[in-house]
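>>> Coordinates only, no sequence provided:
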């Protein structure tokens, strides 16, 4: 475990960066907002991180009270990492950072990796005000998210179809989702333009169609 480096400044922003300012830490938090993950799954969804750096960051995050590690019962019997309440409290930080970074997104570079669930956080911002389980179908894959979550009580998104019947299903292409992520298009405008199909008969689905 690496010794903690500090800015040695009596400032809450500096103290926060002492804990989460290292490269990869906030992206590990992004992945763990989906719930418990195995080391191999984290490594697969963090292209570019070395195994040594990932292991070191996870140890640091456990030391700093952001994550815990536990062993799954048989037949899984694998170790998984998950966020503590303090770690889950970084969701609004990532939301604000993502919103601030929208102008930097630009076009996708040939070297850029992409995972469908990386669109979950910008879509959560776009769904602000709604509450419910939403399944999202993109060219890149399917994921689900929980609009109105973020209280640290559980995962805010996950890979694959929604567990159980979702309150709404969104179908859209990656170009539309990217435009929403960049802040170039609102979800409401995309729905009105027919670029997002909303399925479901729940209050949330009706609200999304009528915004």
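Arrived safely. Predicted model, so just to flag it, every value in this text is computed and none were measured.
>>> can we go C-alpha only for contacts and neighbour counts from here?
Will do.
>>> longest helix of this protein?
In the chain, assigned by DSSP state H, the helix with the most residues is helix 51-63.
>>> Measure how far the strand or helix carrying residue 175 is from the centre of its chain, please.
Applying DSSP states H and E as the criterion places residue 175 in helix 174-182. Helix 174-182 sits 16 Å away from the centroid of its parent chain (Cα atoms, centre = their mean, to the nearest Å).
>>> Following element in sequence after that helix, please.
helix 187-192.
>>> starting at the chain centroid, how far to the helix or strand just after that following helix?
Downstream of helix 187-192, the first helix or strand assigned by DSSP H and E is strand 196-199. On the basis of Cα atoms, centre = their mean, strand 196-199 sits 21 Å off its chain's mean C-alpha point.
>>> Check stretch 126-138 too.
13 Å.
>>> Repeat that for stretch 2-16.
25 Å.
>>> just stretch 126-145 next, same as before
On Cα atoms, centre = their mean, the centre of stretch 126-145 falls 11 Å from that of its chain.
>>> gap between the two ends of it?
For stretch 126-145, the first and last residues are 12 Å from each other (Cα to Cα, to the nearest Å).
>>> Report the buried residues of it.
Buried residues in stretch 126-145, defined by neighbour count with 16 or more other Cα atoms under 10 Å: 126-127, 130, 132-138, 142-145.
>>> Against that first model, consider the following:
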């Protein structure tokens, strides 16, 4: 159990006691992308002290949110079914926080897992269902993601593969997703660099991934 006890009998209070400690939900966010080794979690959260990461992992295990699993002579951490129930909560929290998201501060970074969850948050399956299947290679700062959209199904992974459009940008992806910046203007001003494929597919991307700011 988490160290914090609010002394109230309430579902919200109980949830905060389980996952409300600092860093806990970010660990859950990254594990929603997929199982991770301890070192991978630490690399994705570079500011977390090692003792705090160890403590949060222990607390989340005790709460039944995550579990340790031996795999090929290493230990990985993964969400339990109970932990996976947090996905709509994390996505909704991300959409809510996006409304207040401004330009990044100098010390703020982009990670592949954070961008993966941003895309999952912004994905509009009802729009994608009426569009042709499309694959994108999105270079978002240091994060290289392969984004496949097939009807209402979204798959975001790291790595390479055949794509219809490859493009590069950074934190200013926020302006494209929010609709603040039109796709053609994003390309014309260099905010988005088209690396491969027809640039007009960026319109499809912006229609498929949208969050109100």
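The structure has been received and is ready for your questions. Not measured: the values here are computed from a predicted model.
>>> what's the TM-score here?
Scored against TM-score structural alignment, normalised by the length of the first structure, the superposed chains reach a TM-score of 0.73; 193 aligned residues with a Cα RMSD of 3.4 Å.
>>> picking that back up, buried ones in the longest helix of the first structure, by neighbour count?
54, 57-62.
>>> got it, and stretch 180-189 of the second structure?
Buried residues in stretch 180-189 of the second structure (16+ other Cα under 10 Å): 181-183, 186-187.
>>> re earlier: which one of the buried residues of helix 51-63 of the first structure is nearest to residue 118 of the first structure?
residue 54 (18.5 Å; Cα to Cα).
>>> Not counting its neighbours along the chain, what's nearest the closest one?
Once flanking residues are discounted, residue 54 of the first structure sits nearest to residue 43: 7.4 Å by Cα to Cα, 6 or more residues apart in numbering.
>>> So the one you found sits against residue 52, correct?
No. With contact defined as Cα atoms under 8 Å, residue 43 of the first structure and residue 52 do not form a contacting pair (10.6 Å).
>>> who touches stretch 161-169 of the first structure?
For stretch 161-169 of the first structure, the external contacting residues (Cα atoms under 8 Å, 6 or more residues apart in numbering) are 132-137, 142-145, 197-205.
>>> so what's the most centrally placed residue in the second structure up against?
Compute the mean C-alpha point of the second structure, and by Cα atoms, centre = their mean the closest residue is residue 117, 1.7 Å away. Neighbouring residues of residue 117 of the second structure by Cα under 8 Å, 6+ apart: 29, 33, 91.
>>> For those residues, which ones persist in the first structure?
Contacts conserved in the first structure for the contacts of residue 117 of the second structure, using both residues aligned by TM-score structural alignment, their matches' Cα atoms under 8 Å: residue 91.
>>> Tell me the one among the contacts of residue 117 of the second structure nearest to residue 20 of the second structure.
residue 29 (13.0 Å).
>>> In helices, which of the buried residues of stretch 126-145 of the first structure fall?
residue 126.
>>> Make TSV out of the buried residues of stretch 126-145 of the first structure and add distance to residue 15 of the first structure.
TSV is the format used below for those (distance: Cα to Cα, whole Å):
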residue	distance to residue 15 of the first structure
126	30
127	31
130	33
132	35
133	35
134	36
135	37
136	37
137	39
138	38
142	37
143	34
144	33
145	31
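>>> coming back round to it: what helices and strands are in contact with the helix holding residue 175 of the first structure?
helix 102-105, helix 120-126 (3 or more Cα pairs under 8 Å, 6 or more residues apart in numbering; DSSP states H and E).
>>> so is residue 158 of the first structure in a helix, a strand, or just coil?
Three-state assignment for residue 158 of the first structure (DSSP: H, G, I helix; E, B strand; the rest coil): strand.
>>> Which element, helix or strand, includes the residue lying closest to it once chain neighbours are set aside?
Leaving aside its chain neighbours, residue 158 of the first structure sits nearest to residue 34 (4.7 Å; criterion: Cα to Cα, 6+ apart). Under the criterion DSSP H and E, no helix or strand holds residue 34 of the first structure.
>>> Tell me the counterpart of residue 34 of the first structure in the second structure.
Under the alignment (TM-score structural alignment), residue 34 of the first structure maps onto residue 33 of the second structure.
>>> That match reaches residue 113, doesn't it?
Yes. If you go by Cα under 8 Å, residue 33 of the second structure and residue 113 touch, sitting 6.4 Å apart.
>>> between those two, who's got more neighbours?
Each of residue 33 of the second structure and residue 113 has its neighbours counted (other Cα atoms under 10 Å); residue 113 has more, 24 against 19.
>>> roughly how far apart are that one and residue 142 of the second structure?
Using Cα to Cα, residue 113 of the second structure is found at 11 Å from residue 142 of the second structure.
>>> Among the buried residues of stretch 126-145 of the first structure, name the ones in strands.
Of the positions in those, 132-138, 142-145 sit in strands, assigned by DSSP state E.
>>> Which pair in these has the greatest spatial separation?
Pairwise distances across these (Cα to Cα) peak at 19.1 Å, for the pair 132 and 138.
>>> From residue 171 of the first structure, how far off is residue 199 of the first structure?
Distance, residue 199 of the first structure to residue 171 of the first structure, using Cα to Cα: 8 Å.
>>> Now do the shared contacts for those two.
Contacts common to residue 199 of the first structure and residue 171, judged by Cα under 8 Å, 6+ apart, are absent.
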